[in-house]
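Trainee: I would like the atomic coordinates for the input below:
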Amino acid sequence: MARQTQWQLRQRFLMDLLLQVHKPLLQQELIEMGSRLNENPSDYEADSWPSLIDFMERVHQGRILRPYSIYSQLQEELPQQLLGVYRFLLLAKDWRTFQCNACYARSHFNPVLFVNALQLAISGRPDTKDLVLPAMHEVLPQLYFDKDVILDAQQVNWQQLAPIPNITLKRSWKEILGDIVYPRRFRQPLEVPVLPAEPIVIEVKPLRTLLSSDVELNGYWNSLISRLLITRNEQGTAIIDGDRMMAFRNAHDEYMYRLENGRAAKPEHPQILLHNIKQFVALCELEELTTGHKSLQLIEPTLMTTGGVRYKATKLNGLDVWLLIRQSTEELQSQIDKQLEKAVETPTMETVGQVIATNYWQLFRHLSLAINGNCTMEPNLLGMATSNLRDPIYRTMLFQLAQLIARYERPQVSAYDNQQVQQIHVGNLTTYEHLVDSDLINLMDQQLLQTQRNNLQFLQRRLVARQLRLNHKPFNITYELYASEPMVVLIRSYLIPPGRDQAGLLIESFVSELAMGKNILVRQFPMAKSVHTLRKLYEAKKPLDSSNACSFPQHLLLPRGTAEGLRLQLLVQVLAWNGSETIAECEWAGSVVDSTAPVLTSARVDVVIHHHSLKLKD
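Mentor: Predicted structure coming up:
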């Protein structure tokens, strides 16, 4: 047997941690690694210990969410708890310390809190950046799939997935004597039945591709909000000694200053939040054009928590909710206007993003308290980022925030006419539906799946949830641009309903160096790949490509078309680019960061999106 590489061992460790993450650890090695809280300052990054003191105190006081408790992102202390667990994992000095801390957090804290912190810490550590976490709807399927799917999966027996040797109860005296006399290698092997290769399938009903119920989108949104909560609380510890060219008060101040400077090099999280709000609203509006149904209609809360507690439905009537939302957005607008008066030299959209991001958590917390009361034992859709998009109240609030953002967006038009879009060619745009399977192995009976080891290797069949997923066929966009002089530009492309002037669904945003004269840029868009399943990651022998964590899942690049063709327009904007880098960490980072870039030229072209529906047998 080939020796496992370091990557395989580390990847396998993460997978073992996430197996049955909502249940206690049973693997003895992992239990021992997480048996004690590491309070040795030398085991953490230099000068980072002061930032962990609050977390350590909370652990000793029992103020970190425990297993089997109800997780709600709107609980008063949740942001500080999430930040504490995140730092506990992120700041571990080496891999061994990280392992022990991860096992401790896995054993002693709420599984949703642990998974959210782990997901963020993995991307921030140099020794874990090439590791891949499975899709969150496979790690905690209870938070993403309806209760009918969960209950059906829990009724599947181990014998349906793993072969059981056929043992004859009555044996002759000759057979018994043979077992004693003959060595083991001469005995007849036990007859093991061969199980069918097809997985046991639990269909997700109804089979339709609603944007708000998309499990990958809900998983991405959960990560986005977790990152926002952490950033919001980290900003409270930022210092300005370095900016004022003064001596740091202590080593911790210097450490936090460098941490903040490192973060500033990446796209600002407030601007990323604004971008995603606008993207979701644009997708919802285009979905309405396709289906003819309002995206704000109620989606029944047919979810359960990891502990089997059902979600609480909203009892407040629509008019009262609308008045609450209107009052909240008016107060937020007032705060933005006041801040704009103070920060005259700061770009408008940067200020808008900071105010919305800073007030986001309090905004939805106050809204939830007014609607659902101060009851943390009954989960609701507003309290979980994994289910936020299913809630019509939450979606209504996002629509209002998008309108508020649009009031402050005033694209600048450059006075220089040194750019011209000569022609735009768009390939055939076609969306389609296909069936995808998601591993539900985390819903198996724990005593059978885990003993003193991981028994996943004995399974011959998979247990999966099968659902429809929207996707698009490969296409390309060709830009023919004329430049009167060499220059670097930012190119944005949006899908918009005919006749609309405002930007809509951002398809792509990229930076390009143009030569003087005619330039032909060809951009290719392959169909979206499926996410890595739990089983695939367990069997992986080398690092796998992971999806871009900065943007919506790629299968939602295009809105769902229609059989006769959904008629839209592609709006192309060419903007001046003043950045120092032509390639950003996120493909659309330029669109987020450089919100004040003047538009050099723009053009639009008519497009049609067709859709091929999947014909299913009864």
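Trainee: hey, let's count contacts and neighbours off CA atoms from now on
Mentor: Will do.
Trainee: run through the residues that contact the residue nearest the centre of the chain.
Mentor: With distances taken as C-alpha atoms, centre = their mean, Tyr220 lies nearest the centre of the chain, 2.0 Å away. For Tyr220, the contact set (C-alpha atoms under 8 Å, 6 or more residues apart in numbering) comprises Ala549, Phe552, Pro553.
Trainee: ditto for Leu296
Mentor: Residues near Leu296 by C-alpha under 8 Å, 6+ apart: Pro392, Ile393, Arg395, Thr396.
Trainee: apply 10 Å and report the result again.
Mentor: When contacts are counted by C-alpha atoms under 10 Å, 6 or more residues apart in numbering, Leu296 touches Ser212, Cys284, Glu288, Arg390, Asp391, Pro392, Ile393, Tyr394, Arg395, Thr396, Phe399.
Trainee: next step: those restricted to helices.
Mentor: Cys284, Glu288, Pro392, Ile393, Tyr394, Arg395, Thr396, Phe399 (DSSP state H).
Trainee: and the helix or strand encompassing the residue nearest to the centre of the chain, how far from the chain's centre?
Mentor: Taking DSSP states H and E as the criterion, Tyr220 maps to helix 215-234. Centroid displacement of helix 215-234 relative to its chain, using C-alpha atoms, centre = their mean, to the nearest Å, is 7 Å.
Trainee: need the next SSE after it, C-terminal direction.
Mentor: helix 251-264.
Trainee: re the thing from before, check the contacts of Tyr220 for burial and list the buried ones.
Mentor: Buried members of the contacts of Tyr220, scored by 16 or more other C-alpha atoms under 10 Å, are Phe552, Pro553.
Trainee: pick the one among the contacts of Tyr220 closest to Ile230.
Mentor: Ala549 (15.9 Å; C-alpha to C-alpha).
Trainee: that closest one contacts Glu216, correct?
Mentor: No - judged on C-alpha atoms under 10 Å, Ala549 makes no contact with Glu216 at a distance of 11.4 Å.
Trainee: neighbour count and distance to Met304 added to the contacts of Leu296, as CSV?
Mentor: What follows is these, written out as CSV (neighbours: other C-alpha atoms under 10 Å; distance: C-alpha to C-alpha, whole Å):
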residue, neighbour count, distance to Met304
Ser212, 20, 17
Cys284, 22, 25
Glu288, 15, 28
Arg390, 25, 13
Asp391, 22, 15
Pro392, 21, 18
Ile393, 24, 19
Tyr394, 20, 19
Arg395, 21, 20
Thr396, 19, 23
Phe399, 20, 26
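Trainee: to compare against the first, here's the next sequence to fold:
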Amino acid sequence: MKVFVLCTLLAATAAAWPSFDFGGIDGFQSDPSVSLTQRQKHVNKLLWKVYDHLKDTELKGIANSFDPESNTSQYSDRGAAARALAKELKENRLLKQHHWFSLFNPRQREEALMLFSVLMTCKSWNCFVNNAAYWREHMNEGEFVYALYTAIIHSELGEGVVLPPLYEVTPHLFTNSEVIQKAYTAKMVHTPGTFQMHFTGTKKNKEQRVAYFGEDIGMNTHHVTWHMDYPFWWKDSYGYHLDRKGELFFWVHHQLTVRFDAERLSNWLDPVDELHWDNPITEGFAPHSSYKYGGEFPSRPDNIHFQDVDGVARVRDMLIIENRIRDAIAHGYIESDDGTHIDIMNDRGIDKLGDVLEASAYTPNSHYYSALHNLAHVMLGRQGDPHGKYGMPPGVMEHFETATRDPSFFRLHKYLDNIFKEHKDSLPPYTREDLEFAGVALESIGIDGQLKTFFEDYEFDLRNAVDSAEGMEDVDINARISRLNHEPFSFVADVTNNNRGSVLATFRIYMCPRRDNNGMVFSFDEGHWMCIEMDKFWKKLSPGKNHVVRKSVDSTVTVPDVPHFQTLIDAADRGSFDMSEFTRSCGIPDRMLLPKGKRDGMEFALVIAVTDGKYDATHSNPEADEHGGSHAHCGQHGEIYPDKRPMGFPTDRRIPDRRIFEEIPNFKMEIVKVFHDDRHHH
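Mentor: Reported below is the predicted structural model:
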């Protein structure tokens, strides 16, 4: 579909594209296909030292001479979006530079989306880069970065471009202030340095034991990128429909939550407790980080009671919204704004519920159901200064980049997850007919290699954290951080296909923690909700015996580390840029596929379900198609989700009778152990 749209766009562009110069990059107005290498170079330069003025002479020239309103034929909307943004600039209404930006601030979001709209209506890369260079000099840096990232992700023109890791573009949001101060000193005395970054908190705080998970920069990148791939403000008029967006919202956050609980169990902690609006927030949080401009991230002491937040919501509003949503679950339908009922007692109900709970633009009735998730983020972010008495900047919960650092993030998402669970528990359990795959039997399943986790050091570039000064060369400044990794391994399965011909099979692999913090084994019905999705893929099974080996690195849940910013710059400068495996940074980092083990081994139930691919798959030839590489949690841009079944199938509904699972030949469960190597790998 996207290809067709692109072709029609290009045809229209060619027709409407007189080749004359209008103060931008010359030479390819008539040719909308600029090489990927050239586009990558432009993006690199636009994002390097984003708080300084443009250094690159070509882009600087554009920023000084380009007029976004002069040639309206370069836009698919005849320049309406460009005129609207230019008007805000002329009337001096745009947020100034060197000021914090939060997507949850309605006005700042509106400005960022105005620029996003301009970039999305560009018919050629020429128009795109001219606007980007111009607005980078005239808009707030945070708004600019957000608009550019989301436009590269969603526009046809961004195809193939690799976005540099956000922690190297805006390092303040990912690094603590102690390290940033050392970086400034290194720059001033002109001495390269690598500084160890410690997780926030101390040994006195037991939450510290799992800080490596919430503060992992790869996990933060996954979380912020998911919200760029599936923004709550998305409207289909931007170009296409985001398929099963509400259900993906549920699934990606459910997976973060159950994964966090598994990390807690490996560190002798109980699973996280849900948040209650009328109980105190037990864990405080001191972020130890500052905005580049605008002061420190506010802290929150232990055991504070929720207060109403001026201009956002009252605590009692939050309870009312929750009750309306839980009423909808109890009734089995959502009331849309025209009064009709939307049935949710089916496979698709979770998608509608996700739209309502997050409150995206897809919600059928935001007036009545409001925006529980989005408001809760702001409520939590503001508890340090709920009445604006101290003029504090937004809290960590008000940025997707920083939210998972705060222990209250997981409490909030456990609370939302339990609302989703209430809905899933109201649906009838799967029957034998739902689960069987005629003629296919799993003989054995297991692991090739050892399930072993360890901590290693990782360094990232801090040069973008410090200001540039005329005539002062940059020095190499890096932060070093400890992060989780695991030895490579493979899932193996022996499957017999007793059908006459070959069949297409969907493999669904889960690992579910087996015992609670007291060593008690979870019952089947308790344990199913804690299953961690490890992989999902399609494979043709020939008649007879099949030995299937699936490497951990191929998982459709994970993505490789985004290359360093400098690596992207070097690669583009060498020419013929191609790094297609890194075009998506939505997905759990490869190295974090495996939850942390214990020194003597932590027990997990390895569950493999083989289901009928002919029924499940929505695309033809799913075996050869990677669907963007991390489709399990992140879908595929502009395409329908590759799997028809509910996300989490078959572990997403209650399992009152475990025999159904045990007696089906296409399902198998084994107990495996994950070990943790205490030695730190350097």
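Trainee: where does the TM-score land?
Mentor: Overlay of the two chains. TM-score (TM-score structural alignment, normalised by the length of structure 1): 0.79; 542 aligned residues with a C-alpha RMSD of 3.3 Å.
Trainee: so the helix holding Tyr220 of structure 1 versus helix 251-264, what angle?
Mentor: Relative orientation of helix 215-234 of structure 1 versus helix 251-264 (axes from the mean of the first three to the mean of the last three C-alpha atoms, to 10 degrees): 140 degrees.
Trainee: and the ones in helices among the contacts of Leu296 of structure 1, which is closest to Ala563 of structure 1?
Mentor: For those, the minimum distance to Ala563 of structure 1 (C-alpha to C-alpha) is 15.2 Å, reached by Glu288.
Trainee: quick one: map that closest one onto structure 2.
Mentor: Aligned by TM-score structural alignment, Glu288 of structure 1 pairs with Arg264 of structure 2.
Trainee: am I right that Leu600 of structure 1 is in contact with Gln573?
Mentor: Yes - using C-alpha under 10 Å, Leu600 of structure 1 makes contact with Gln573 at a distance of 7.7 Å.
Trainee: find the residues that touch each one of those two.
Mentor: Between them, Leu600 of structure 1 and Gln573 share the contacting residues Val421, Val489, Leu490, judged by C-alpha under 10 Å, 6+ apart.
Trainee: so the last one makes contact with Val593?
Mentor: No - the pair formed by Leu490 of structure 1 and Val593 falls short of the contact definition of C-alpha under 10 Å, at 11.4 Å.
Trainee: need the overlap of contacts for these two.
Mentor: In contact with both Leu490 of structure 1 and Val593: Gly579, using C-alpha under 10 Å, 6+ apart.
Trainee: so which of those two has more stuff around it?
Mentor: Between Leu490 of structure 1 and Val593, counted using other C-alpha atoms under 10 Å, Leu490 has the larger neighbour count: 24 against 19.
Trainee: trace Glu39 of structure 1 over to structure 2, please.
Mentor: Aligned partner of Glu39 of structure 1 by TM-score structural alignment: Glu69.
Trainee: contacts only, for that match.
Mentor: Tyr75, Arg78, Gly79, Ala80, Ala81, Ala82, Arg83, Ala84, Leu85, Ala86.
Trainee: looking at structure 1, which of the residues you listed hold up?
Mentor: Retained in structure 1 by both residues aligned by TM-score structural alignment, their matches' C-alpha atoms under 10 Å are the following of these: Gly79, Ala82, Arg83, Ala86.
Trainee: what helix or strand does the third one sit in?
Mentor: In this assignment (DSSP H and E), Arg83 of structure 2 forms part of helix 80-90.
Trainee: report the angle between the helix or strand that that helix is followed by and helix 80-90.
Mentor: Moving toward the C-terminus from helix 80-90 of structure 2, the next helix or strand (DSSP H and E) is helix 106-120. Inter-element angle recorded for helix 106-120 of structure 2 and helix 80-90: 130 degrees (by the same axes, to 10 degrees).
Trainee: can you tell me which of the ones in helices among the contacts of Leu296 of structure 1 comes closest to Leu537 of structure 1?
Mentor: Taking C-alpha to C-alpha as the measure, Leu537 of structure 1 lies nearest Cys284 of those, at 32.7 Å.
Trainee: hmm, that closest one is touching Ser295, no?
Mentor: Yes - between Cys284 of structure 1 and Ser295 there is a contact under C-alpha under 10 Å: 6.1 Å.
Trainee: for the stretch 451-600 of structure 1, which segments count as helices?
Mentor: 534-539, 589-593 (DSSP state H, counting those that start in this stretch).
Trainee: next one: the stretch 1-150 of structure 2
Mentor: 2-15, 36-47, 57-65, 80-90, 106-120, 125-138, 141-154.
Trainee: closest one to Gln307 of structure 2 among those?
Mentor: helix 106-120 (20.8 Å).
Trainee: what's the closest one aligned against in structure 1?
Mentor: On structure 1, the counterpart of helix 106-120 of structure 2 by TM-score structural alignment is residues 76-90.
Trainee: any idea what the residue nearest to the centre of structure 1 aligns with in structure 2?
Mentor: Under the alignment defined by TM-score structural alignment, Tyr220 of structure 1 is paired with His222 of structure 2.
Trainee: what does Asp501 of structure 1 give?
Mentor: Per TM-score structural alignment, Asp501 of structure 1 is aligned with His528.
Trainee: ditto for Asp606 of structure 1
Mentor: With TM-score structural alignment as the criterion, Asp606 of structure 1 matches Ile671.
Trainee: I'd say its match and Tyr510 touch.
Mentor: No - counting by C-alpha under 10 Å, Ile671 of structure 2 stays clear of Tyr510, with 11.7 Å between them.
Trainee: quickly list what's touching both of these two.
Mentor: Contacts common to Ile671 of structure 2 and Tyr510, judged by C-alpha under 10 Å, 6+ apart, are Phe604, Ala605, Leu606, Val607.
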